[in-house]
Every structure is written in structure tokens, then in C-alpha cells.
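Novice: below: sequence and its predicted model.
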Amino acid sequence: MKIKKKLLLGFGLLFVVVLVFGAASVYYIEVISETSNVTLKNNYKTLTFTREMRSVLDENDLPLPSIASSAFDQALQKQENNITEPGEKTATASLRDAFILLIGPSSGLNQKQQAERNARQQLKKIEELNMHAIELKNAYTHSTVNKATLYLGAMVFITFFILFILIVNFPGVILNPLRELADGLDQVSKRNYDTRLKFNASEEFTQLAKAFNIMALNLGDQANADLTKIIAAECRIKILIEEIQNPVWGINEKQEILFINHEAKSVLNLGEKSVIGQSVLELSKNNPLLKMILEDNNAAPSLKINQDSNVIYFQQKSIEVVVPNLKTDLDNLQVAGYSAGMIHVLKKTTGKP
């Protein structure tokens, strides 16, 4: 799977969870708010109206004065327009009948007292109905809050779980292949062309690993081809040098022997032991002839060397090897030469000049 698809899947799922979380939060807030509004609008208003009517009865003697009757009637009319609970309509109608008897001019004192007791009973019944409704709505509100807490808590856990997976996995999906790629490039820079990468995390890194492996393979093939050419050239040079009748040897810029033929080893009394890679400065410490050649260079036109009880004259020639040093400076290619060593040749002559 591509990294893009993984990111879309992970963040898409997180977006859906957050969206559901938000929608559920808004829904439950609306439910709780609506329940509270209904309770406040209906039940608490009814309790206010019954309290006002009860106050009229408590604060006035029978028969009720006209001002008290008017206040009671206004509160009763408001209650008649605010009937919401089952049984409340019947109780309110009974309250209206009791009030009619209570203010009726033809009613006697006993009837008015009985009507007052009946009115108080109906008021009590209306209050009980609304108090019970408040308790039910309060229980429903608590149930809704608990349910919302459970659901929202579960969504918070799911959101945390998804975020945890994203935090733990996604950095590794990207950083681990990059780390392996950096290690692979470091190995290639050290000419370890057998290094191979294998990524299974995503299609992008799989393609990158494929490209890296092809690059490493091509570099390895090119390095092998170049090495083969170098070895072949060295072999040809060695054969050519051995076929030369004159003493020949070469040193690099570190004053180490690169090649030397049999004639040179014989003339310089170096024996049959291989001296390739050894420092000529170290060898010259115990070899006066070699030391003289290195110090004189081309200063002396000829050398007289005793070899096998015979005096042989050689013409010395030292050639400095200068190779180009290519440097890229911004957009300009600079070509400079530097010394890569010396080639010494001793050519036999017929006698002293």
C-alpha cells in the first residue's frame, strides 16, 4: 500500500471519528438542553402558578375580597393554558369548579369552606403531578448524561487509539526506510556494491529500493569492469617491463615502489624478495647505490656500477609522471596537474663518456 493511501486511511478514519464525536456531543447537548427547557417552561411555571393561588388562600379569609379573587383567577387561567402532564387537566378543571363555588354569591360559608378545602386538594394534586414529572425528567436527564459520557468516552478512547497507532507506526514507516537507505548509500560510498535494500512498507519505498539495487548492481559491474581493465593494464605493463633489457622501476607520489623489473633488482642488489609497495627511502638507507640515484636524479650524466666483478656504465634518466587533476568549481571545470610519481631508467652504455 502506498504511503499516501495509508495517510488518507489513517487521517480519514480519525476525521470520521472526530466528526461522529462532535455530532454525538451536539446531539446529547441538544437533548439535555431541550429536557431542561421543557421542565423549566412547563413544570416550574405550574408550580409558580399553584404557589400564587395557595398564597391567595393563605393570606385572605373567606369570603375572598375581589382583589384576591382576581389574582387567584389570573393564576388559574395561566395554569389552564399550561397543562402538560397526564391527570393535570382533570385536577385543573376541579380547581376551577371549586373556585366558582368559592366566589359564588349564593354559596354559604360552609360551602365556601368546603370549596376552599377542595381547591387546596386540587392544588396539592397538581403540584404532585408536576413534581413527579420533574423527577422523571431529571432521571431521564441523568440517564442521558450517563449515556453520553459512555459513548463520548468510548469515542475518546477510539480517537486516542487511532492517534497512538499513527504516532507509533507512521514515523517508523517513513524514517526506518530512510535510515536503511542512508546506511545503504554509506556502504555504496565505501565501494560495497553488494549492498541490497528490501522494503515492504509501501510501494514508494519498494520502487526506491528497486532503483537503489539497480544502481548498486550497475556500479558493481562498472567497478568490476574498471578493475579488470586496471589489472589487465598492470599485467601488460609488468610483462613489458620484464621484457625491457634495461633496469626500470617506478615509484608513486608516496615514494613507494609500484613496479620494478628483474634487471633493476639485480643492479640495485635488492635480491629476489618482492619490494613492491615498500618505501624507497627505507630501502635506500641500506642501499648506497639506490640512495645515490635518488639524490642525484638526472644530475649525473652516467653511473659506474660494479656488477659481477665487472664495471658497467649506465646513463640515468628519471621521468616525472604528471597526471591531470580535474576539479569542478561551480560551473567551471578546472584542469590542474600534480605529480603522481617517478619512473627511473638506467640505460647501458658502451663506456665512460
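Specialist: Structure received. Predicted model, so just to flag it, every value in this text is computed and none were measured.

Novice: going by C-alpha atoms from here, please, whenever you check contacts or count neighbours.
Specialist: Noted.

Novice: from Thr195, how far off is the spatially most central residue of the chain?
Specialist: Note on the chain: the residue nearest the mean C-alpha position is Pro171, at 3.4 Å, using CA atoms, centre = their mean. In this structure, Pro171 and Thr195 are separated by 24 Å, where distance is defined by CA to CA, to the nearest Å.

Novice: let me see the ranges of the strands in the protein.
Specialist: In the chain, the strands defined using DSSP state E lie at 248-252, 257-260, 303-307, 310-329, 332-349.

Novice: which of the ones you listed sits most buried?
Specialist: Relative to the other members of these, strand 248-252 carries the highest mean neighbour count by mean count of other CA atoms under 10 Å, namely a mean of 21.

Novice: ok and it relative to strand 310-329, angle-wise?
Specialist: With axes from the mean of the first three to the mean of the last three CA atoms, to 10 degrees defining the directions, strand 248-252 sits at 30 degrees from strand 310-329.

Novice: contacts for strand 248-252, please.
Specialist: 241, 257-261, 263-264, 280, 340-346 (CA atoms under 8 Å, 6 or more residues apart in numbering).

Novice: again, only this time at 6 Å
Specialist: If you take CA atoms under 6 Å, 6 or more residues apart in numbering as the criterion, strand 248-252 is touched by Ile257, Leu258, Phe259, Ile260, Asn261, Ala264, Ala340, Gly341, Met342, Ile343, His344, Val345.

Novice: what do you get for stretch 208-218?
Specialist: Contact partners of stretch 208-218, identified using CA under 6 Å, 6+ apart, comprise Tyr193, Arg196, Leu197, Lys198.

Novice: on that earlier part again, closest one to Tyr27 among the strands of the chain?
Specialist: Among the strands of the chain, strand 310-329 comes nearest to Tyr27, with 68.6 Å by CA to CA.

Novice: ok, and here's another one to check against it:
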Amino acid sequence: MSIKLKLLAAFGFLFCVIMLLGGLGAYYLRELARDSKAIIKDNYESVEYASNMMKLLDELQSLQVYYFFNPENSLDTVKYQSLVNRFNKLLLAERQNITEIGEAGLAASLAEDFKDYLTIFEKGTGSLPDKNSYYFNHVLPAYEPVKTQVAQVAEMNMQAILRKNQTAQQTADRVVAYMGLLGTASMIAALGFLILLPGYIANPLKQLTFSIEEIANRNYDKRLEFDSNDEYGNLATAFNTMAARLHEYERSNVSKLLFEKKRIETIIQHMQDAIIGLDENKYILFANPTALAIIGMQEVELVGNYAPDVASVNDLVRNLIKELMIGRDSWEEAERRPLKIFANGKESFFSKEIVDVSSSKTPNGKPRLIGHLIVLKNITRFQELDAAKTNFIATISHELKTPISSIKMSAKLLEDSRIGKVNEEQQKLIAHIREDSQRLLKITGELMDLAQVETGNIQLHIRETDPKEIVDYACHAVAFVAGQKQIEMKLHIPPSIAAVQADREKTVWVMINLLSNAIRYSPQEGKIEVTVLKQKDCIEFSVKDFGKGIEEKYVERIFDKFFQVPESNENFTGTGLGLAISKEFIGAQGGRIWVESTVGTGSTFKFLLPIVKNIKSFIP
């Protein structure tokens, strides 16, 4: 029998038991409800009628006593008639609700006696010599049988209620007995299913799971043995066939894998770049001869060892894995510069690249990190060419500064009337000469600053500096240019702000450069927002404009040397050095500079400077 049929039989049996319990319960509940309904409908209403009639008889008697024993008062006929009508109405309802044997005759006799009672009473309402005697001799004797018969009606129905209640109790006891027996049998059957069925289903699955884990661990000799003719038996046959074929496939592919592994190792060994491989747990898997020569260690000292343990005895390895240990987000930009390593008998420069290796085949479809590659490329020749270029720029800039200053002075002398008068056209030419010389002086100045930055000879005067002074000085410097375009400058600086550890002059130069760019790319009658905020252990300066913005593809290159955003401003031609120098100035002070921009909404340039430790905030 298949598992499906077995499960259908088991759950079908439980379903039948539940249906049987439900059917019997519904049947006996219906019986109990019918008995209860009979008690309430047939007898309780008669008891209620008799009780109300007894109350009305008491009121009639009180009215009669008041009338007969107080001769000066007349009979309240309205109340009397109301009591009589209500009694007759209840008596009629009782006669229509006859449920017991003899109850009909008793009700008829009660109606007749009540009629006689009223007749006797009404005769006494005329002129009588002795009303007291008439009440005791005629009215009261007629009242007693009526009262007695009402009580008999109530007693008859109360006895019926007790009798029927006993019948309902017997039915309830029968229901409890039957349901108890059937429930016990059902619980025994369900307990059997509860104990046997999970094991019947789960045990083969447990064996299957264990066997799959063994296959995953390359134990292809594992087999399943299910002694059954159901789906589990078919599953065992299919599993065993799969394991046998995997075993054959493994034997046929091991040689191919070993060949590919050997080829990859040969390629890595003969690469000119230094390559070090680590697994996801930071254990060193391999290092080619170039890497071993640069590090200065033997292969046995590296391969198979935990990278941080090797780093504890080798400074170069510590520098190479530092990025992996502290995380990419905490990696300082300044530490991404070329590494200076003494190799091949001289100082050499290497660029470091860390490549994360991920597996694309995972159960959940997401890539899983399986290791890292550290690649060192020798860039010594390029570094030497860059140094030569920097020296050339510094020399040319220095040599050009003197003749340009002389040209500027000569243009100024030509404008002096003591030298001689010049016409309007000559005046325009002199003005152009003066503007061009001023522009050339600015370019040579920026080139000299760039050369100073690239040679690492930045002269910094780090001291405690008030951030508000930096902003105020820079805003004052560009106030005239901003006024020409009617640009509003809004400052957002807290009343109390911590001091920064910075070179005041170079930080002001950076702020002026950012404000000048913001003014240049802001629309006429626009606005610029300058904000200073405390961010953890740093002070953040930001300059926001509401101009055209920078396209995303240019954001990453905006701080590159000589780079300018294409067609950003057709009326401006700069050198593309301002932001590059600003980046170097801020980085040299231990800070960081970046830009956030969206096309159409403007750009925000921000930079961070460290707070001076253990100092008080500036409070105006």
C-alpha cells in the first residue's frame, strides 16, 4: 500500500470518529433541548399564570375587606373591574395551556367557582343591614375554594416540572456515559496514531537527511535501506542509483580538477605581480614567489597560517591586511596611497588591490564570500615619472611667476597718466593684459600649491581654531562677488561650537574655494547655505548651492586633478585644480571632503575636521 493510501486510511478513520462524536452529541443535545423546552413551554407558563392569579385574588380580597368593614366608603369599581378582567385573562390563558391529566377539569371548576364568587360578592354591594356578617357568611366561604383551586393548578404543574426534569437528567446521564465511552475509544485510537504515525513518516526522512549530508561530504558509498513497497522504497532505490552515479562522476572528474588546480597554481607562480590568497577566515592559502620576495618570508612561514598571527611579526603583512581587519568603511583615504617598500635592493612603490572572491552557487541564490586576493603591482616607474612631472611643474610655475608679475606691474604703469595718455582701445588692451596676467598668476599659484602637495612638503600650522572665524573670514572674502549676483548667503552655526584642530589659512582657502564655486554655479538672485555641525569627534562644514547640480557619473571624479565638469559653466574656464588641492589640504589635516549632488537641485560640498581634544567650546 502506498503512503498516500495509508495516510488516507488513518485520517479517514479519525474523521469518521469525529463525525460519530459530533453526530451523537448533536442528537442528544437536541433531546435535552426538547425536554427543557417542554418543561418551560408546557408547565412553567401554567405555574406563572397560577402565581399571578393568586396575587390578583389577594388584591380582590383586600378590596372587599376594605369595602365591607368601612361602611362610609364606596366600592372602587374601576379597580375592581380591572382585577376581574386580568384574572379572567390569565384563567383563559391557563385553559388554553392544558398539559397534564385532570388539569382541564380543574381549570373549568376554577372558572365556575370564580364566577360564583363574583356573583356572591356583587350581591353584597347593595343595601345590607350587616355587611360584616355577609362577608364572613357568604363572601369568604366563596373565596376559599377559588384560592384552593388556583394553588392546585400551580402544584400540579410544579410536580410535572420535577418529573420532566428527572427525565432530562436521565437523558443527560445517558449522554455522558455514551460520549465518555466513545471519547475514550477515540482517544486511544488517536494516541496510537500520534505515537506511530510521526515515526513512520519522520524516521525514513531522518535517514534520508543523514544520507544526503554524507553524500554532500563526498561519502558516495552511503546507501539507503527501506524495507517497504511504498514511496519510501522507491525513494531509496532512486537515491542509491544517484549515489552510485555520483561516485562514478567523482572518480572521472578528480583528475580534471587536479589538472586545472595545477594550471592555476602555475599561472599564479609565474605572474610578475605579487599575489596573496586568503580564505574567508583570514587564513593564508598561497603566496607566489614575487609576494614572498617582497614580504621577506619563506612559504612555510606564510601558507596555512592565520594572517593576523603573521602580521604580529611582519609589519608589511600587517599593513596589507589592515583593511580586511578594520573594515572597508573605516579605511582612511590617506592609507590608500601607494605603499613604499624596500624591494629588489631599492625603494619601490606598489599599489594594493584587495579582491573579494564570492561563490555564485549557494542554496539561497545569494553570493557567499569564500576568500580574498591581495594584489601588489609595482608602480615605481610611474611614481618616478610623476615625481619628475611634479618637479617640472614646480620649476616652471616658479619661473613663470616672476615675468607674469612683471607684466602685471607693467600693465599697471601703462595705465598711469604720468607715463603717457592712452586712447580707449589701448585702455581695453591694457585691461585684457591685466586680467590675463592675473589669471596666469592664479594658475601658477595653484600649480605651485599642487606641486607642494604632491611632494609632501605641505607646511601646516595646526592649532586650535574657531570654526565660526573660518566661515566668517571666507564669507567676507567672497561677499563682493556674491553681491554682484545678488546671492543671499545663509549661515547655520550653533551658538556654542567646539574648536577644530586645523591650519586656519589653508582651511579658509578651502572654504573660499567652495564658496566661489557655489557662487559661480548659482543662478542670479539665488542663495547659498553654509552649515557647521558637530559629528561625533569632528566638526562638519558644508556649502550648499541650488544650481544645476552634478551628474552622478562626474561625482566620483570631481576631486581629480585638472578635471572639470563638461559644459558646467560656459562662461568660466578654470584649471580644475581647486578641488584637488582642497582635498589634499583637508586630508593633510586628518579630515575628509566629499560632495553630495542631484541634478536639478544643486550640490552640497562637505568636509570634516577633528575636534581639539580636552578643550572648551567657543561661546560668543
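Specialist: Perfect, thanks for sending it. Since we're looking at a predicted model, the values are computed, not measured.

Novice: circling back: which position in the second structure aligns with the residue nearest to the centre of the first structure?
Specialist: For Pro171 of the first structure, the aligned position in the second structure is occupied by Pro198, per TM-score structural alignment.

Novice: related to what we said a few turns ago, closest one to Ser94 of the first structure among the strands of the first structure?
Specialist: Closest approach to Ser94 of the first structure among the strands of the first structure (CA to CA): strand 310-329, 108.1 Å.

Novice: by contact count, what packs against the closest one?
Specialist: Using 3 or more CA pairs under 6 Å, 6 or more residues apart in numbering; DSSP states H and E as the contact criterion, the neighbours of strand 310-329 of the first structure among helices and strands are strand 303-307, strand 332-349.

Novice: which helix runs longest in the first structure?
Specialist: Ordering each helix of the first structure by length in residues (DSSP state H) puts helix 109-189 first.

Novice: distance between it and the chain's centre?
Specialist: 32 Å (CA atoms, centre = their mean, to the nearest Å).

Novice: one more: stretch 210-225 of the first structure?
Specialist: Its chain's average C-alpha position is 31 Å from that of stretch 210-225 of the first structure, according to CA atoms, centre = their mean.

Novice: buried ones in that stretch?
Specialist: By neighbour count, with 16 or more other CA atoms under 10 Å as the criterion, the buried positions of stretch 210-225 of the first structure are Lys210, Phe212, Asn213, Ala216, Leu217, Leu219, Gly220.

Novice: pull the most distant pair out of the residues you listed.
Specialist: Set against one another by CA to CA, those have their most distant pair in Lys210 and Gly220, with a gap of 15.2 Å.

Novice: about what we covered before: out of the strands of the first structure, which gets nearest to Leu175 of the first structure?
Specialist: Proximity of the strands of the first structure to Leu175 of the first structure was assessed by CA to CA; the nearest stretch is strand 310-329, lying at 33.1 Å.

Novice: hmm, back to that, reformat the contacts of stretch 208-218 of the first structure as JSON lines; add neighbour count.
Specialist: Shown next, in JSON lines, are the contacts of stretch 208-218 of the first structure (neighbours: other CA atoms under 10 Å):
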{"residue": "Tyr193", "neighbour count": "21"}
{"residue": "Arg196", "neighbour count": "19"}
{"residue": "Leu197", "neighbour count": "18"}
{"residue": "Lys198", "neighbour count": "16"}
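
Novice: and of these, the nearest to Ile134 of the first structure?
Specialist: Distance to Ile134 of the first structure across the contacts of stretch 208-218 of the first structure (CA to CA) is lowest for Lys198, with 68.8 Å.

Novice: whatever residue of the second structure lines up with that closest one and Glu213 of the second structure, how far apart?
Specialist: Under the alignment (TM-score structural alignment), Lys198 of the first structure maps onto Phe226 of the second structure. Note on Phe226 of the second structure: its distance to Glu213 of the second structure, by CA to CA, is 18 Å.

Novice: same question, Glu505 of the second structure
Specialist: Using CA to CA, we find Glu505 of the second structure at a distance of 68 Å from Glu213 of the second structure.

Novice: buried ones in the strand ranked longest in the second structure?
Specialist: Ordering each strand of the second structure by length in residues (DSSP E) puts strand 346-359 first. With burial defined by 16+ other CA under 10 Å, the residues of strand 346-359 of the second structure counted as buried are Ser348, Phe349, Phe350, Lys352, Ile354, Val357.

Novice: redo these as CSV? Include distance to Glu103 of the second structure.
Specialist: Listed next are those as CSV, based on distance: CA to CA, whole Å:
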residue, distance to Glu103 of the second structure
Ser348, 126
Phe349, 123
Phe350, 120
Lys352, 113
Ile354, 107
Val357, 101
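
Novice: now check Leu440 of the second structure against the first structure: what is it aligned to?
Specialist: Checking with TM-score structural alignment, Leu440 of the second structure has no match.

Novice: re the thing from before, what sits closest to the match of Lys198 of the first structure if chain neighbours are left out?
Specialist: The spatial neighbour of Phe226 of the second structure that comes closest, neighbours along the chain excluded (CA to CA, 6 or more residues apart in numbering), is Gly233 at 5.4 Å.

Novice: cool, and Ala172 of the second structure?
Specialist: Leu32 (7.0 Å).

Novice: which residue in the first structure lines up with the one you found?
Specialist: With TM-score structural alignment as the criterion, Leu32 of the second structure matches Ile32.

Novice: how near is Ala71 of the first structure to Leu57 of the first structure?
Specialist: Remark: distance between Ala71 of the first structure and Leu57 of the first structure (CA to CA) = 11 Å.

Novice: then Ala223 of the first structure?
Specialist: Shown here: Ala223 of the first structure relative to Leu57 of the first structure, a distance of 113 Å by CA to CA.
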